[in-house]
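[1] Provide a 3D model corresponding to the input given below.
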Amino acid sequence: MRVSAIPDESPTELQRKFKPMGEYLEKKLGMKVEFTPVTDYAASVEGLINNKLDLVWFGGFTFVQAKVRSNNKVIPLVQREEDEKFKSVFITTRNDIKTLQDLKGKTFTFGSESSTSGHLMPRSFLLAANINPDTDMKRIAFSGAHDATVAAVAGGKVDAGALNISVWEKLVSQGKVDANAVRVFYTTPGYYDYNWTVRADMDPALRKKLMNAFLALDKNNAGDKEILDLQRASRFIPTKAENYGAIESAARNAGLLK
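    So this is what the prediction gives:
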């Protein structure tokens, strides 16, 4: 089974996070499981719909892109419980930025253009606050990944940025960001985000086995806890395409889904 994930963190970090999960799935499925990193978000979508990948960890927006591109021929299997109410955070080092309104005339970075929590939803909440990043900000950039957004803000390359709350909390807990210098000034409301997705033509028996393997992970079991902790998950739960309707609407409204 060929597995990949959107490159929202560095390739080495994605490999590290997936290794025990891959070994677990090999045992449960009785087949070789191989992780193949992709160069960008678009490659994760194309890889799945063109039969080069079998299972992909998508953000909500990349799932919607895959669904539209494949003509509904992809199925989201499971998501972390945390993904039912996922959030993005806006960060800055500047004392004069306290609200979204204060971003007018400032420089700002999103993550990847195809990132749900690093671009689409932050943009959608900005637009809802009557701030058009393209016209109201001095300059916008795309860092390519959540950890790169933090580095750009911390290093003073931009005045502020937006990223996913789970990567932010991880970097703070690992001491990789000085939380006294870089601070969160706005946290978005919750929305559905990440999921594990397969193509609709996967053998139904294999699909069921795969889903059951994810659902069986239990944080009270030491081996499973390591896998769940690396995935920043308390547990996996079933999901369905309908959950991502709000993201599809936000993408269409922002002109990001043609």
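[2] okay, CA-based contacts and neighbour counts for the rest of this
    OK.
[3] just the helices in this protein please.
    Assigned by DSSP state H, the chain shows helices spanning 11-29, 41-49, 60-69, 121-128, 133-136, 146-154, 165-173, 204-216, 222-230, 245-253.
[4] from M202, how far out is S115?
    Going from S115 to M202 by CA to CA, to the nearest Å gives 26 Å.
[5] have a look at these two and say which one is more surrounded.
    It is S115, of S115 and M202, that has more neighbours when counted by other CA atoms under 10 Å, with 26 against 14.
[6] got the contact list for the more buried one?
    When contacts are counted by CA atoms under 8 Å, 6 or more residues apart in numbering, S115 is found next to D8, Y41, G59, F61, T62.
[7] would you do the same for the sequence below? I want to compare the two.
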Amino acid sequence: MRRLSCFVSAFMLAILAACDSTPAAGGVNSNGVPNTLRVGIIPNMAPDKQSARYAPLQEYLAKRLQAKVELFVATDYAGVVAALAAKKVDVAYLGGLTYVQAEAQVDVRPLVTEIDKETGTKEYFSGIVVRGDSSHQTVQDVVAAKGAFAFGDVSSTSGSLYPRVMLNASGADCSRSAIDKCPPLGRVSFTGGHDATAQAVANGSADAGGIEIRILHRMEKDGKVPQGRLRVVGSEKVMGYPWVMREELGDQAGAAIIAAFKEMRDPALLDLMQTSGYQEVTDADYAPVKKHATDLGLLTRR
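    Got it, this is the predicted structure:
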């Protein structure tokens, strides 16, 4: 799986490198922001749904920053990191793990994260879920059963990293050298996203899975997963998804982008973004994520 992930990243870089990587004509505007601001987004749900979902944010940022805003939704998490490395993306919405992986390769700065509606803080919950009718009551039960486990994307913080942390704390030995090995679990798979993980556990193709709890709650609210079909048997708080920028954009651009998020007031847009507002974050906020990623062999520094 690690070799496959590296291949995907290399493939994405090759595609991106084939395009012109020079800044947009006309340089930057009075906010210090590029006249064409390229925004990358990780696909924590199906990429086609992600693009449509962020269209109102694209419009808001364009008006607020007085710039043309182009959205790029990668097919996987590694694709956004590849886009940052190739300078095809200026600003990106990343998970905590994706951020520390990007920061190990590219000069990037975290700017803001959303205030989670469920916790009222910058943190949200990663969880391990089983079917509602499962006999498993704890993560220890999941490990002891030696069944099939579904992660999301390999580089997902709440769908891969923190579930591995919880599994290891409950007696598993998720491998540092082989991402798809978590003995004594019998089979490990990667679904690519939280919605797919929820469906895998719900339909019985996996006995348990790692998922972002607030996404599960949205799926239940939207009727995509019946209430009670899935049950949480373990959870951990995680620092929120950071919006980051490439350092070379500079302090003026950083301040303008931070202000745009912190001054977002439109209730409909905030509701769409599943938040009540935004708060600033720094690299220090992601120290726990960086430590877990290092311990589990998911972080390679330049």
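[8] for the two chains, what TM-score is obtained?
    Overall, the chain-to-chain superposition scores 0.93 on the TM-score scale (TM-score structural alignment, normalised by the length of structure 1); 250 aligned residues with a CA RMSD of 1.3 Å.
[9] which one of the helices of structure 1 lies closest to K106 of structure 1?
    helix 133-136 (8.4 Å; CA to CA).
[10] apart from its chain neighbours, what residue comes closest to whichever residue in structure 1 pairs up with V108 of structure 2?
    Residue-level alignment of V108 of structure 2 against structure 1, with TM-score structural alignment as criterion, gives V74. For V74 of structure 1, the nearest residue in space outside its immediate sequence neighbours is R199; the separation is 4.2 Å by CA to CA, 6 or more residues apart in numbering.
[11] what does that neighbour correspond to in structure 2?
    Counting by TM-score structural alignment, R199 of structure 1 lines up with R246 in structure 2.
[12] just checking, its match touches A86?
    No: checked against CA atoms under 8 Å, the pair R246 of structure 2 and A86 is beyond contact range at 10.9 Å.
[13] ok, back up a step: farthest-apart pair in the contacts of S115 of structure 1, please.
    The largest distance within the contacts of S115 of structure 1, taken as CA to CA, falls between D8 and F61 and amounts to 12.6 Å.
[14] how many neighbours does G186 of structure 2 have?
    Taking other CA under 10 Å as the definition, G186 of structure 2 ends up with a neighbour count of 13.
[15] and it, what pairs with it in structure 1?
    Across the alignment, which pairs residues by TM-score structural alignment, G186 of structure 2 is matched by K138 of structure 1.
[16] again with G159 of structure 2
    Using TM-score structural alignment to pair residues, one finds that G159 of structure 2 aligns to G118 in structure 1.
[17] could you verify my assumption that that match touches N164?
    Yes: counting by CA under 8 Å, G118 of structure 1 touches N164, with 5.9 Å between them.
[18] with adjacent residues omitted, what lies nearest to the residue positioned nearest the centre of structure 2?
    Central residue of structure 2 (CA atoms, centre = their mean): G95, 3.0 Å from the mean position. The spatial neighbour of G95 of structure 2 that comes closest, neighbours along the chain excluded (CA to CA, 6+ apart), is Y241 at 4.6 Å.
[19] let me see the contact set for that neighbour.
    Contacts for Y241 of structure 2 (CA under 8 Å, 6+ apart) come out as Y93, L94, G95, G96, T113, E114.
[20] dump these to CSV, plus distance to G193 of structure 2.
    Written out in CSV, the entries for those read as follows (distance: CA to CA, whole Å):
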residue, distance to G193 of structure 2
Y93, 15
L94, 14
G95, 12
G96, 15
T113, 20
E114, 20
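[21] from those residues, which would you call buried?
    With burial judged by 16 or more other CA atoms under 10 Å, the buried subset of these is Y93, L94, G95, G96, T113, E114.
[22] which of these sits closest to V165 of structure 2?
    The closest of the buried ones among the contacts of Y241 of structure 2 to V165 of structure 2 turns out to be G96 (CA to CA; 14.3 Å).
[23] against E280 of structure 2, how distant is the nearest residue to E103 of structure 2 once chain neighbours are set aside?
    Of all residues not flanking E103 of structure 2 in the chain, R109 sits nearest, at 7.9 Å (CA to CA, 6+ apart). As defined by CA to CA, R109 of structure 2 lies at a distance of 11 Å from E280 of structure 2.
[24] more crowded one of the two?
    Neighbours were counted for R109 of structure 2 and for E280 using other CA under 10 Å; R109 has more, 23 against 17.
[25] now do the same for S205 of structure 2: its match in structure 1.
    Under the alignment defined by TM-score structural alignment, S205 of structure 2 corresponds to K157 in structure 1.
[26] now the longest helix out of those in structure 2, how far from the centre of its chain.
    Longest among the helix segments of structure 2 by residue count, using DSSP H, is helix 2-17. From the chain centre to the centre of helix 2-17 of structure 2 is a distance of 18 Å (CA atoms, centre = their mean, to the nearest Å).
[27] what does K291 of structure 2 align to in structure 1?
    Match for K291 of structure 2 (TM-score structural alignment): S249.
[28] nearest residue to the aligned partner of E70 of structure 2 in structure 1 in space, please, no chain neighbours.
    Taking TM-score structural alignment, the alignment pairs E70 of structure 2 with E34 from structure 1. On the basis of CA to CA, 6+ apart, the spatially nearest residue to E34 of structure 1 that is not a chain neighbour turns out to be R2, at 5.1 Å.
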